[in-house]
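J.: coords please:
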Amino acid sequence: MKDKLPKGWEWKKLEEVGEVITGNTPPKSVVKYYLNGNIPFVKPPNLGNGIVIQTQEYVTEEALTKSRLIPKNSVMVCCIGSLGKVGIAGTDLITNQQINSINFNNKIVNYRFGYYYALTLEKYMLENANQAVVSIINKSTFSKYNFPLPPLSEQNQIVSVLDKTFEKLDQTIALVEGNIQKLKQLNESVLDEMFEGKHANWKTENLKKLTLKIGSGSTPTGGQNSYKESGISLIRSLNVHDWGFKEKNLAFIDEVQAKKLSNVEIENNDILLNITGASVARCCIVPENILPARVNQHVSILRIKKELLLPKFLHYSLISPFYKNQLLYNSSGGATREALSKNMLEKFEINYPTIIEQQRIVTYLDQTTEKSQKLTQYYQNKLEALKRLKNSVLDSAFKGELRRAKVIPITQPIIDPYFARTKSFNAKKKADKQAMVIALAIEAHEKNGKSLYRTKGEKTVEVIEKHIDLDFGRVAKKMAAGPAAFEHLVKVVEPLAKEKKWFSVQEVKGDNYDGHKYIKAENFNAFMMRCVLDLRPKLQEIRRVIDLFANMKTTHEAEVVATIYSGWNNLIIRKTQIDDEAIVTEARENWHDSKLKIERQEFFNAIEWLKNNNLIPQGNGREVI
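T.: So this is what the prediction gives:
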């Protein structure tokens, strides 16, 4: 810890550059010390985020007779338990006995220089702590820690550089941590959308009827001292996590111990569920590579009837907020500790569809989970790199390498592209939505024994975009085939669908004209699951309109209806006087020469059709020009 210092610097002990004060807790039995107090009472959880002003607990002036006041700008360091957590007193306050504070002598130490140096102590403290159950650095040892002391003017310069650098680093770290949290929320949101409530066309059964086995094990006699370095895996609650099994600290037992737990021998694809303690309701599928294995008394095996449920479907169900909250509520039912009994699990109900539908759901969730986990790992790596950079900057500072620096070049934090609402991001999301409507239309036509062609698909998209008031990023024009944005469709939407393997376009040669038919691709079913989730608030109405178009006998009928709808919508946008004659004039005479070949009565019939099917335009979206 005592490296060679730059010229003009010298090593001092902490007790030589300030007063070291160990905190203490005013007696909790004296209510008046804590009633309506205004002096912050700091504990280790309050440290770690710079300046501390507000806390969960406050004490009164009278409590100061039983505690030590920590002056504003003192640097607080946790020396018991969470070693090395640091904070600055933003006001006069008190701390508990786990925290030592340094009230630096401001004539020789800039307190922020002292704060930055305190951030480097964690590693050293962990290496030298009293190896008790709870790590401890006593006041005497802490006071003797070395402190590098440059001239005050040089400290001020170093602090100026570190303040600017750490402001940028902390902003970037906060952004990355925010992205990790957003991904977690996104995962929960996807699962909640899938499993929340009961689906009318799904069955509901309790786990007793859906499983072959529900049971937990026990810990071998002798506890941890009886574990082996290798052998048969003994799974404990610390190994079971919602998004995967963790092999760290996996215990092992021998054949003799395992034989006593033969009734909880794990099979491939068993579901593991934590049933006691703080990790209650955490759940995962057992990985094949850790078999053979047993579980202890804190973990339950759920062995499902595979003709009724897919293991992954049950796993995704149980980690969804909807079911997780039910499990947590059940586990807290008045017991002294959180626990799920076998009886509770047997009665626990699961709503589930057919195996085929389960497979579609699992495929979709596997894809979203894989992407989310890759992004989460990317952000975790980025976070670790930023923290290493922080340590590197501090190391340079206290080696005197920032003596003449004015600023350290750190890339300014930016909104991460994955979450940024940039123009290109929005364009892709809008194209996604249009592709979803096409996918739903492909399925609707297939149910009618038909295929969806590009022109009819574009008419369906045009009406839905304006009727539902969506924005697909397209700008429709008055074309011979009615309102259409074929350039956007052909250059943006269809290539995206092909790249993602949702659907593709097949050219079909005809006697009089060539057509373009949509063909399902390998990821179509998983994409359909996304469609259902993303469009859910308006899905019923979208499907109603799609079905209306799917039931039309000819593409010509769809062209006339879509043209009348858009012409009518144009008049509303322009705020002109509207009657049936005006609508037909806009959709026929003022549209395209080819429309003049169609009898006017067909357009009047289309107006009546729109009215009868509750498809009255509201002036949404852009005018077709």
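J.: make it CA atoms for all contacts and neighbour counts henceforth
T.: OK.
J.: got the residue ranges for the strands in the stretch 501-625 of the chain?
T.: With strands called from DSSP state E, counting those that start in this stretch, the stretch 501-625 of the chain shows them at 503-508, 515-520.
J.: closest one to E19 among these?
T.: Distance to E19, taken as CA to CA, is lowest for strand 503-508 among those, at 71.6 Å.
J.: So which elements touch that closest one?
T.: Packing partners of strand 503-508 (3 or more CA pairs under 8 Å, 6 or more residues apart in numbering; DSSP states H and E): helix 494-499, strand 515-520.
J.: can you redo the ones you listed as JSON lines with mean neighbour count?
T.: Putting the helices and strands packed on strand 503-508 into JSON lines (neighbours: other CA atoms under 10 Å) gives the following:
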{"stretch": "helix 494-499", "mean neighbour count": "18"}
{"stretch": "strand 515-520", "mean neighbour count": "17"}
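J.: do you know how far the nearest residue to E602 once chain neighbours are set aside is from V545?
T.: Leaving aside its chain neighbours, E602 sits nearest to V560 (7.5 Å; criterion: CA to CA, 6 or more residues apart in numbering). To V545, V560 is 15 Å away according to CA to CA, to the nearest Å.
J.: Helix or strand next in line after the helix or strand harbouring K466, which one?
T.: Using DSSP states H and E, K466 sits in helix 454-467. Under the assignment DSSP H and E, the closest C-terminal helix or strand after helix 454-467 is strand 477-479.
J.: right, and the helix or strand after that next one?
T.: With elements assigned by DSSP H and E, the helix or strand that comes after strand 477-479 is strand 482-484.
J.: how about this one, so we can line them up?
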Amino acid sequence: MGFDAINLPESWHMVRIGDVGDVITGRTPRTKRPEFYGGDYNLISPADLDNGKYVITAHKKLTLIGFDECRALPKDTVLVGCIGNVGKLGMIFDERSATNQQINAIICNKNNDPHFIYYCFHNNRSRLEQAADKTTLPILNKTNFENFEIDVPPLVEQRKIAGLLGVVQRAIEQQEQLLQQTMELKKTLLHQLFTQGLRGEPQKETEIGHVPESWEVMPLGNYLTEAQYGLSIKGTESGRYALLRMTNQQQGYISGDNLQFVALTQAQFERFRVERQDILFNRTNSLELVGRTAIFDIEEDFVFASYLIRLRTDAARLRPYFLNHYFNSDETQVRLKLIATRAVSQSNISATRLRSFVIPLPSPQEQDEIVAKIDCLDKKLSMHARKKLLLEELFRTLLHQLMTAQIRVNELDLAPM
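T.: Coordinates of the predicted model:
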């Protein structure tokens, strides 16, 4: 059933998806026919959904003869994943796309706006999941999908609702694009700064590659005052002291979210207390995550868990923020993983190995200038992330209230948009 009609305007009505338009289940051309694959046509699967509204490209590509084995779908066809991750969504971008059998496609009739139907599925995702057969792999078959009911307003209101939600969704996608562009810019900048510096100096060849001639290249231990393992105490939901774990490392900084807590004596607390500009290094994890580093620069009392190493530098020679940025660069992460000892599911970098890890070191003044340049990009990343978060919250609120007629699109002042 759709939403309770008592709570909806009289102009809204309940419809089956089968009455919204033609429902088409996709198919996969025979995989043993290599001539069907590797062309320029999209074979969309659930892995391609939930990546923005339109599916621009697919993981699997078909040749023209492979594409002829499928049904081409027109632009703005609504796509719904119905096997596995039921409720994943997308829309057809052009007529060079088809779907596999895990997706049901809806070609809307003239009485329904496809963009509104797309957003309606967004708002009804949990209901779609509940409607699926609960087997090892959740399945919402075509018959049950066609019988799935939604509440819809008149076509004019559908288009206005979809238009408003589309504006917000495009703004979210724009912030995501700016985030990705800024992250790529940061990667390029980090490589340039840590190999060329800021002074335009001649370079010298070292065991870690080319660096400016005036830079030192020495083991990290030469610049550390401490490399300490954390607490071997299991955290709980309550306790006097917050325990920092790997999950609190976010983009090179410590986040105070998702905390666990421990009870400690005063002596234990003093020994493991994290102070401003301490660096927490992830020493034990999967190979992908081992070596992840974050700097602590927040208020309140925290201690740290045993699979982290707390690093303190001789700040007069090695600025903590410089080391943190250097450790989080792509090239350094590759080098750190090379010194990890590996087991079946975990890798480890001991404090001893970390002390012997060779780093490049410019003058303190140049370190500060490098940090300032990177911090500018970090501020830009943070700004775009905040904007995206606010827009996502706005989208969720508008989606729910518009789709349940708690607010009517005609009542909104859309002139600024």
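J.: care to give me the TM-score?
T.: TM-score of the superposed chains, computed with TM-score structural alignment, normalised by the length of structure 2, equals 0.69; 382 aligned residues with a CA RMSD of 4.8 Å.
J.: that older thread, any chance of CSV for the strands of the stretch 501-625 of structure 1, columns distance to S82 of structure 1?
T.: Putting the strands of the stretch 501-625 of structure 1 into CSV (distance: least, CA to CA, whole Å) gives the following:
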stretch, distance to S82 of structure 1
strand 503-508, 54
strand 515-520, 56
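J.: How many neighbouring residues does I232 of structure 1 have?
T.: By other CA atoms under 10 Å, 19 other residues sit near I232 of structure 1.
J.: Surely it and A293 touch.
T.: Yes: using CA atoms under 8 Å, I232 of structure 1 is in contact with A293, at 5.5 Å.
J.: circling back to that earlier point, which other helices and strands contact the helix holding K466 of structure 1?
T.: Packing contacts for helix 454-467 of structure 1, counted by 3+ CA pairs under 8 Å, 6+ apart, involve helix 423-447, strand 482-484, strand 515-520, helix 539-550, helix 555-574.
J.: Nearest to K2 of structure 1, out of those?
T.: Closest approach to K2 of structure 1 among these (CA to CA): helix 423-447, 51.7 Å.
J.: Onto which residues of structure 2 does that closest one map?
T.: Under TM-score structural alignment, helix 423-447 of structure 1 has no counterpart anywhere in structure 2.
J.: my guess is I214 of structure 1 is in a strand, correct?
T.: Yes: I214 of structure 1: assigned to a strand according to DSSP: H, G, I helix; E, B strand; the rest coil.
J.: show me the contacts for the nearest residue to it once chain neighbours are set aside.
T.: Spatially, and ignoring its direct neighbours in sequence, I214 of structure 1 is nearest to L302 (4.9 Å; CA to CA, 6+ apart). L302 of structure 1 sits next to T211, L212, K213, I214, G215, D270, I271, L272, L273 when contact means CA atoms under 8 Å, 6 or more residues apart in numbering.
J.: For these, which single residue is the most surrounded?
T.: Of the contacts of L302 of structure 1, L272 is surrounded by the most neighbours, 31 neighbours in total, counting by other CA under 10 Å.
J.: counterpart of it in structure 2?
T.: Aligned counterpart of L272 of structure 1 in structure 2: L280 (TM-score structural alignment).
J.: buried set for stretch 108-118 of structure 1?
T.: For stretch 108-118 of structure 1, the neighbour count (16 or more other CA atoms under 10 Å) marks V109, N110, Y111, R112, F113, G114, Y115, Y116, Y117, A118 as buried.
J.: Now do the same contact list for the fourth one.
T.: The neighbourhood of R112 of structure 1, defined by CA under 8 Å, 6+ apart, consists of V159.
J.: switch to 6 Å and redo it
T.: Going by CA atoms under 6 Å, 6 or more residues apart in numbering, R112 of structure 1 touches no other residue.
J.: Mind telling me what element it is part of?
T.: Per DSSP H and E: R112 of structure 1 is located in helix 111-118.
J.: again, but for F281 of structure 2
T.: strand 279-282.
J.: mean deviation (superposed) between that strand and structure 1, please.
T.: For strand 279-282 of structure 2, the mean deviation from structure 1 after alignment is 1.6 Å (mean CA distance after the TM-score superposition for structure 1).
J.: counting contacts, what elements does that strand pack onto?
T.: Helices and strands touching strand 279-282 of structure 2, by 3 or more CA pairs under 6 Å, 6 or more residues apart in numbering; DSSP states H and E, are strand 293-295, strand 308-313.
J.: which one of those strands is the most hemmed in?
T.: strand 293-295 (a mean of 27; mean count of other CA atoms under 10 Å).
J.: What lies in contact with that one?
T.: Residues external to strand 293-295 of structure 2 that are found in contact with it (CA under 6 Å, 6+ apart): Q249, G252, Y253, I254, Q277, D278, I279, L280, F281.
J.: Over to stretch 37-54 of structure 1?
T.: 55, 57-60, 85-90, 93-96.
J.: Farthest-apart pair in those, please.
T.: The span of the contacts of stretch 37-54 of structure 1, defined through CA to CA, is set by T60 and K85 at 25.8 Å.
J.: Which one of these two is surrounded by more residues?
T.: Counted by other CA under 10 Å, T60 of structure 1 and K85 do not tie: K85 has more neighbours, with 23 against 17.
J.: and stretch 162-171 of structure 2, how far from structure 1 on average?
T.: Comparison of stretch 162-171 of structure 2 with structure 1 after fitting gives an average deviation of 5.3 Å (mean CA distance after the TM-score superposition for structure 1).
J.: list the buried ones in that stretch?
T.: Within stretch 162-171 of structure 2, the residues scored as buried using 16+ other CA under 10 Å are A162, L164, L165, G166, V168, Q169, A171.
J.: Next up, the contacts around G252 of structure 2.
T.: G252 of structure 2 touches T293, A294, counting by CA under 6 Å, 6+ apart.
J.: And T332 of structure 2, by the same measure?
T.: Contacts of T332 of structure 2 by CA under 6 Å, 6+ apart: none found.
J.: And it? What does it align with in structure 1?
T.: Superposed on structure 1 with TM-score structural alignment, T332 of structure 2 falls opposite Y323.
J.: State the distance from its match to R360 of structure 1.
T.: Taking CA to CA, one finds Y323 of structure 1 at 20 Å from R360 of structure 1.
J.: Give me the most central residue, structure 2.
T.: The centroid of structure 2 falls nearest to E176 when counting by CA atoms, centre = their mean (9.7 Å).
J.: Can you classify that residue by secondary structure?
T.: Here E176 of structure 2 is recorded as helix under three-state DSSP.
J.: separation between it and M183 of structure 2?
T.: 11 Å.
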